[in-house]
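S.K.: Just a sequence and a predicted model for now, questions to come.
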Amino acid sequence: MELRFNHQKVNPTALKAMMSLEQYTSSRCTDKVLYELIKIRVSQINGCSFCLDMHAKDLLKLGDHADRILLLSVWREVPLFTEKERAVLELAEAVANIGQAGVPQPVYDKVREFVSEEEFIDLIMAINTINSWNRIAISTGMYPGCFD
């Protein structure tokens, strides 16, 4: 793996824009564990090692979540996630793979059992933000430790 270039140095204005989006989504998501689960799951789907490493470590800082990190890719198969987390993870998968089937009505309906319309938009913004970070990291060749 080789870093193509450091996007932070090449285009600090773009980084500033992404950081504004990150700060917004972070401030809107009160459940920090769920926020990190979204980031990890979307990063798994997108194959972004840099973001996966970063957010797994961030979730570990929030408590003993090692089993949840290890089993997140098979969240449907294990009883480690709440019903709300399951609904949001399904939404995250649908949005990350939006070109395949959109966001099916049953996925939307399930998430809305747990969140308001405003919170739904906050979740979509969080999912879109990590999708954008993933695409920047993958496109520029970022990997865990590339800036060390």
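M.R.: Looks like it came in fine.

S.K.: Please make it C-alpha for all contacts and neighbour counts, starting now.
M.R.: Will do.

S.K.: buried stuff in stretch 46-66?
M.R.: 46, 48-52, 54-59, 65 (16 or more other C-alpha atoms under 10 Å).

S.K.: Tell me who's in contact with residue 92.
M.R.: Applying C-alpha atoms under 8 Å, 6 or more residues apart in numbering, one finds that residue 92 lies in contact with 38, 41, 42, 124, 127.

S.K.: and the comparison structure, right after this:
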Amino acid sequence: MSHARSEYEDFKRIAPDAYDLVLALGQVAAKAGLDKQLLELVKLRASQINGCAFCVQHHVLLSERLGIPADKLHLVAVWREAPIFSARERAALAWTEALTLLPDGFGDEVYAQAQSEFSETELTYLTSAVASINVWNRFGAAYRWTPPKRPGAAQAAS
């Protein structure tokens, strides 16, 4: 079992200016009008790819509060095979994977798919959301932040 090297709250305390900047970047897409449920799916997918347990749990909990069905949350990792996702969600998830897995290359097909579902402005803000969650994932994974508990959840036995 891995242990936290530092915690989320420590980041806020140690580097409040960096925390505020990353937080602000993560909020601009929603403020610009992108659907909050879509943004949570994107953040969840990037967090899965990056192996950030804190961020996966955080975005699952936020997604549930926003009313995203459990079936959809369970299928984010295999979204290509799951018919539950809309064309817009598929374009956003493909865009997220391409931006998160940059060494794998970034094909014109993914860009064309994203352009067909998002305006130029929306795609720019979607890109900012993906960039932001990738920054959060770097902190969460590097410091092994402890995943947040579901409100009302009992403490697990060690």
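M.R.: Perfect, I can see it now. This structure is a prediction, so every number in the text was calculated from the model and none was measured.

S.K.: hang on, the earlier thing: from the buried residues of stretch 46-66 of the first structure, which land in strands?
M.R.: Within the buried residues of stretch 46-66 of the first structure, membership in strands is found for no residue, as judged by DSSP state E.

S.K.: could those residues be laid out in a markdown table, adding distance to residue 142 of the first structure?
M.R.: Formatted as a markdown table, these follow (distance: C-alpha to C-alpha, whole Å):
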| residue | distance to residue 142 of the first structure |
| --- | --- |
| 46 | 13 |
| 48 | 8 |
| 49 | 8 |
| 50 | 6 |
| 51 | 9 |
| 52 | 11 |
| 54 | 12 |
| 55 | 14 |
| 56 | 16 |
| 57 | 17 |
| 58 | 18 |
| 59 | 20 |
| 65 | 25 |
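
S.K.: which one of the residues you listed sits closest to residue 90 of the first structure?
M.R.: Nearest to residue 90 of the first structure, judged by C-alpha to C-alpha, of these is residue 46 at 14.8 Å.

S.K.: Can you tell me the centre-most residue of the second structure?
M.R.: With distances taken as C-alpha atoms, centre = their mean, residue 43 lies nearest the centre of the second structure, 1.1 Å away.

S.K.: Which residue in the first structure aligns with that residue?
M.R.: With TM-score structural alignment defining the correspondence, residue 43 of the second structure maps onto residue 39 in the first structure.

S.K.: From residue 91 of the first structure, how far off is its match?
M.R.: Distance of residue 39 of the first structure to residue 91 of the first structure, given as C-alpha to C-alpha, to the nearest Å: 12 Å.

S.K.: Give the aligned range of stretch 66-79 of the first structure in the second structure.
M.R.: Using TM-score structural alignment, the match for stretch 66-79 of the first structure in the second structure runs over residues 70-83.

S.K.: Run the chain-centre distance for the matching stretch.
M.R.: 15 Å (C-alpha atoms, centre = their mean, to the nearest Å).

S.K.: Following superposition onto the second structure, what is the mean distance for whatever helix or strand residue 34 of the first structure lives in?
M.R.: With secondary structure defined by DSSP states H and E, residue 34 of the first structure is part of helix 32-46. When the second structure is superposed, helix 32-46 of the first structure averages 0.4 Å from its matched positions, counting by mean C-alpha distance after the TM-score superposition for the first structure.
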